[in-house]
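>>> Fold the following and give me the result.
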Amino acid sequence: MTSTVPKILIVGGGYAGFYTAWKLEKQLRKGEAEVTIVDPLPYMTYQPFLPEVAAGEIEARHVIVGLRRHLKKTRIITARVTGIDHANKVATITPDVGEGWEEAYDQIVVTAGAVSRTFPIPGIADNAIGLKTIEEAVAIRDRILTNFDQASNLPPGPDRDRLLSVVVVGGGFAGIEVFAEVRALASSLLKDYPQLRFEDTHFHLIEAMGRIMPEVSQKTSEWVLKDLAKRGANVHLDTQVTGAVGGNVELSTGEVIPTDLIIWTAGVMANPTVVRGSDLPVEERGRIRTRADLRVGTPEEVVEGAWAAGDVSAVPDLTGKGVGGYCVPNAQHAVRQAKLLAKNLTAVLRGELPKEYIHKNLGAVAGLGLYNGVFQSGDLALKGFVAWVAHRGYHGLAMPSWERKWRVIGDWWHNFWLTRDNVSLQTVQNPRYVFEEFAARPRPAAPEAVDAGAAKAPAAKAPAAKAAARTPAAKAAAAK
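Sure thing, here's the model as predicted:
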């Protein structure tokens, strides 16, 4: 028997996707709709905490929210959506293992998020690492710790300098936060490595514009630059990366920086796999055209049964503060859009009208290492310890569920008394290396013995020898 209950398909389990499903579970009546969420990862990552994970201040697993643990009424599919045929209301689901299939739906919510935006610069795709996933944050932390271990065994020179040099590309909030956090991590490690000095560590920030952090005022931006300079930062403004081959970062100024770690934070773009594989309307920057009420379409025309939110969508900013007239891609908008989307979708299912998304940005807050931060809201700017408290307070409360909040707060509390761990687990990426090194293996098979006389016989006589072996005399001799 075919179910007549409306099917809601959510594409993407990041901020917007998770919060949409979470709120729908609370707002939908029993049997009112069936909700399915599809994402290749079984968890949502709270990305504002990635710089602190990279600096070893928060345990990696504590900044991710398990979909199956927190979405009890939602069907979870760990796979990719590689096609959306909205004309027929089916989506193509492609798992990592097994055959794909087509999933029918009545309402689709596209919240596939964004990925790192890069440029065709030689070496970047092969040697740089982004900061969009928990795996990247952990890899950055372990690389720095491993490099310190290796550098402590080397004499001063180019090889040691390369290991102790970090290059961050991008001077937005993500770039500044990870730059400041890993700089603080490196400084804290020096007490455990008497062979190394502060002057041996080299941290470079590359920004193509003439200023950093466009989300804050020019005055606040300049304060951050001065604060970073006090901690040994080398900031290159109006500078672009032209190459990153062979462990050398080449700049448009002609300077070359040898490094073993390149962190790329120079912008994001809407998830191309989902956008290109759908028949939903797309605007010039590659995002799904979305109305202010979060339905897909334009102010004049609605694509019935399709919704979008978060970084993958181009939602009009009705406050007039958005870049190009649209909401900027950040967590603040994604979470609030998702909450309204759940309400609007529920309203439409009940024959009611949806409401428009209007949210005035509350401001911007960034952590700059332990006990240091910056906060900007309108003309109000806070700096230093007070801003750091505001940063931790805001994001601690914004972390979904009290179960996750307590885990993060516990990490902060333990590190306050015990300091952060300084051990690299980089080898976890190859966990079988010890087992493989000492595991017993079967001996290679011994070569078969070959009769010396037969081996010297000409190849042409081989058929005659076989025929002679089949004669009665030969058989009798063999029997003896």
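>>> C-alpha from now on. contacts and neighbour counts both.
Will do.
>>> most centrally placed residue in the protein?
Geometric centre of the chain, nearest residue: residue 133, 2.0 Å, by C-alpha atoms, centre = their mean.
>>> hang on, that residue packs against residue 44?
No. Using C-alpha atoms under 8 Å, residue 133 is not in contact with residue 44; the gap is 9.7 Å.
>>> check contacts around residue 369.
Applying C-alpha atoms under 8 Å, 6 or more residues apart in numbering, we find residue 369 in contact with 177, 180-184.
>>> Can you give me the distance of the closest residue to residue 415 other than its chain neighbours to residue 308?
Excluding the flanking residues, the one nearest residue 415 by C-alpha to C-alpha, 6 or more residues apart in numbering is residue 57, at 6.9 Å. With the distance defined as C-alpha to C-alpha, to the nearest Å, residue 57 ends up 34 Å from residue 308.
>>> and what of residue 404?
Going from residue 404 to residue 308 by C-alpha to C-alpha gives 26 Å.
>>> Between these two, which has more neighbouring residues?
residue 308 (31 against 18; other C-alpha atoms under 10 Å).
>>> Run a quick neighbour tally on the residue lying closest to the more buried one once chain neighbours are set aside.
Closest residue in space to residue 308, ignoring its immediate chain neighbours: residue 110 at 4.6 Å, by C-alpha to C-alpha, 6+ apart. The local packing of residue 110 (other C-alpha under 10 Å) involves 26 other residues.
>>> now do residue 397
12.
>>> do the one 3 residues further on as well
Around residue 400 sit 20 other residues, with neighbours defined as other C-alpha under 10 Å.
>>> and what of residue 332?
17.
>>> My reading is that it lies in a helix. Confirm?
Yes. The assignment for residue 332 is a helix, going by DSSP: H, G, I helix; E, B strand; the rest coil.
>>> show me what contacts it?
Residues near residue 332 by C-alpha under 8 Å, 6+ apart: residue 361.
>>> Could you measure from it over to residue 360?
Per C-alpha to C-alpha, residue 332 is found 10 Å from residue 360.
>>> Another sequence for comparison is provided below:
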Amino acid sequence: MRKILIVGGGYAGFYTAKKLQKHLRRGEAEVTIVDPLPYMTYQPFLPEVAAGSIEPRHAVVAHRRHLKKTKVITAKVTKVDHASKTAEITPAVGEPWTVDYDTIVVTAGAVSRTFPIPGVADQAIGLKTIEEAASIRDRLTDNFAKASNLPAGPERDRLLTVVVVGGGFAGIEVFGELRSFASSLVAAYDTIAFEDTHFHLIEAMGRIMPEVSLPTSHWVLRELDSRGAKVHLDTQLASAVDGRIELSTGESFESDLIVWTAGVMANPVVRGTDLPIEERGRLRAQADLRIVDENGVVVPDAWTAGDVAAVPDLSGGGVGGFCVPNAQHAVRQGKRLAKNLVAEIRGDAPAEYNHTNLGAVAGIGLYRGVYQYRKLAIKGFIAWIMHRGYHGFAMPMWERKARVFGNWIINFLFRRDLVGIPARDVPREAFETFASRPKA
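Got it, this is the predicted structure:
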């Protein structure tokens, strides 16, 4: 049997493995997927996880539960030598080992892209993982609890100030969701007023959400402003040392919660391979998702998809001629890649990936949303319903969909849960505090 190794279990990797299970005949291939995490994260739900609308575990899909015909390895791929068709796998515990393969599929996704701004690496938190989203929720609820016992002053202001860096879809969504969540928290504290909370979004460009039209982005700005959330356009973050925010405009203030959403980059795991990489660190690919070298020559038995790949956008809508790094492309590329692999195994020609964008939809807080498709723009409650409907059904596996819709129904009936669990970041603290120790 042909040995297929999938590096990365995010959108593209998960869907590649899932569809291979469906299309492969018995004995045609043995599929192995390797990822440091035992689950796929549905990243469009991260802002709602951060805002307490979805429970963290309900926004992930377990590999082993839903990839029963695939060998799942929870570890890192630390080196790929495609010349010898071997890969080094390094587990969290134990010694690394080497596996051989016949075909490799690299779908390692992307990580947060940061800049060497003082304080960012020490103070900020990203929004690429379920752990980050859950921690943001816990930090905000904990800060409200702390601030409720303090008199008016700098420390109280710091705890009640939220900063989001980056005005793309992810930044605007988490900014709007956290503003909405904070408004719900205010209602639970008689010592904190709406005016005591401060929300700042920092965007280096002169506009937000480049995926939507300029008039639509202006509507979002007005909507956020009406809710007491300030957006700083044409502004760069100069420093965040010790939580003190210094802006390029000269403005400064302090914050205890800084969320970084200013871009992504291809997973650095590809640097540990001998596969061809373009100038932005992505694997070079042609439209049928096969990896090619700088001259456009196909690298035999090497495929890629998702955020780690520079895939030509045949629809003509991509930035720089390539598919943008989003879930819409990663999911569909994974499905196409699986079909192309099966076609190649059976001696057929692979088909090119060509998907026209279905439009952009975003939630910017409870009951508020925006949808843009070409010149059609829908705003407000209807767009919010469209956002939840689209992503609710786009969530993989029916048992996951049921859990997500269950969250929303329960929240509608009983209001969303405002409880945070900040102690889970230091779970042994309570035990260590009271544990008996041997006498000296």
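>>> Can you give me the TM-score here?
The TM-score (TM-score structural alignment, normalised by the length of structure 2) is 0.99; 439 aligned residues with a C-alpha RMSD of 0.8 Å.
>>> Identify the residue of structure 2 aligned to the residue nearest to the centre of structure 1.
Here residue 133 of structure 1 is matched to residue 129 in structure 2, going by TM-score structural alignment.
>>> in what helix or strand does residue 382 of structure 1 lie?
Here residue 382 of structure 1 sits within strand 380-383, counting by DSSP states H and E.
>>> who does that strand touch, helix- and strand-wise?
strand 373-377 (3 or more C-alpha pairs under 8 Å, 6 or more residues apart in numbering; DSSP states H and E).
>>> Please point out which parts of the strand it packs on sit buried.
373-376 (16 or more other C-alpha atoms under 10 Å).
>>> Can you list the residue ranges for strands in the stretch 1-150 of structure 2?
Remark: strands assigned in the stretch 1-150 of structure 2 by DSSP state E, counting those that start in this stretch are 2-7, 29-35, 39-41, 60-62, 71-74, 76-81, 86-90, 97-100, 103-106, 110-112.
>>> Buried deepest among those, which one?
strand 103-106 (a mean of 24; mean count of other C-alpha atoms under 10 Å).
>>> Mean distance between that one and structure 1 after superposition?
Taken over the aligned residues, the distance from strand 103-106 of structure 2 to structure 1 averages 0.3 Å (mean C-alpha distance after the TM-score superposition for structure 1).
>>> how far out from the middle of the chain is that strand?
The chain centroid and the centroid of strand 103-106 of structure 2 are separated by 22 Å, computed with C-alpha atoms, centre = their mean, to the nearest Å.
>>> quick one: the helices in structure 2?
Assigned by DSSP state H, structure 2 shows helices spanning 11-23, 46-50, 63-66, 120-123, 130-147, 154-159, 169-186, 214-226, 327-345, 381-394, 398-414, 429-434.
>>> Let me know which of those helices is tucked in deepest.
Most buried of the helices of structure 2 by mean neighbour count (mean count of other C-alpha under 10 Å) is helix 46-50; its value is a mean of 27.
>>> Tell me the residues of structure 1 aligned with that one.
Against structure 1, helix 46-50 of structure 2 falls on residues 50-54 (TM-score structural alignment).
>>> which position in structure 2 aligns with residue 38 of structure 1?
Counting by TM-score structural alignment, residue 38 of structure 1 corresponds to residue 34 in structure 2.
>>> any idea what residue 395 of structure 2 aligns with in structure 1?
Match for residue 395 of structure 2 (TM-score structural alignment): residue 399.
>>> Give me the neighbour count for its match.
Neighbours of residue 399 of structure 1 under the rule other C-alpha under 10 Å: 20.
>>> Surely it touches residue 405?
Yes. Using C-alpha under 8 Å, residue 399 of structure 1 is in contact with residue 405, at 5.9 Å.
>>> Just say helix, strand or coil for residue 462 of structure 1.
The three-state assignment at residue 462 of structure 1 reads helix, by three-state DSSP.
>>> Which position in structure 2 pairs with residue 150 of structure 1?
Per TM-score structural alignment, residue 150 of structure 1 is aligned with residue 146.
>>> roughly how far apart are residue 130 of structure 2 and residue 297 of structure 2?
The gap separating residue 130 of structure 2 from residue 297 of structure 2 is 38 Å, by C-alpha to C-alpha.
>>> what does residue 431 of structure 2 give?
Residue 431 of structure 2 sits 59 Å away from residue 297 of structure 2, going by C-alpha to C-alpha.
>>> Check residue 376 of structure 2 too.
Separation of residue 376 of structure 2 from residue 297 of structure 2 (C-alpha to C-alpha): 41 Å.
>>> Equivalent analysis for residue 319 of structure 2, please.
For residue 319 of structure 2 relative to residue 297 of structure 2 (C-alpha to C-alpha), the value is 23 Å.
>>> Sounds good, over and out.
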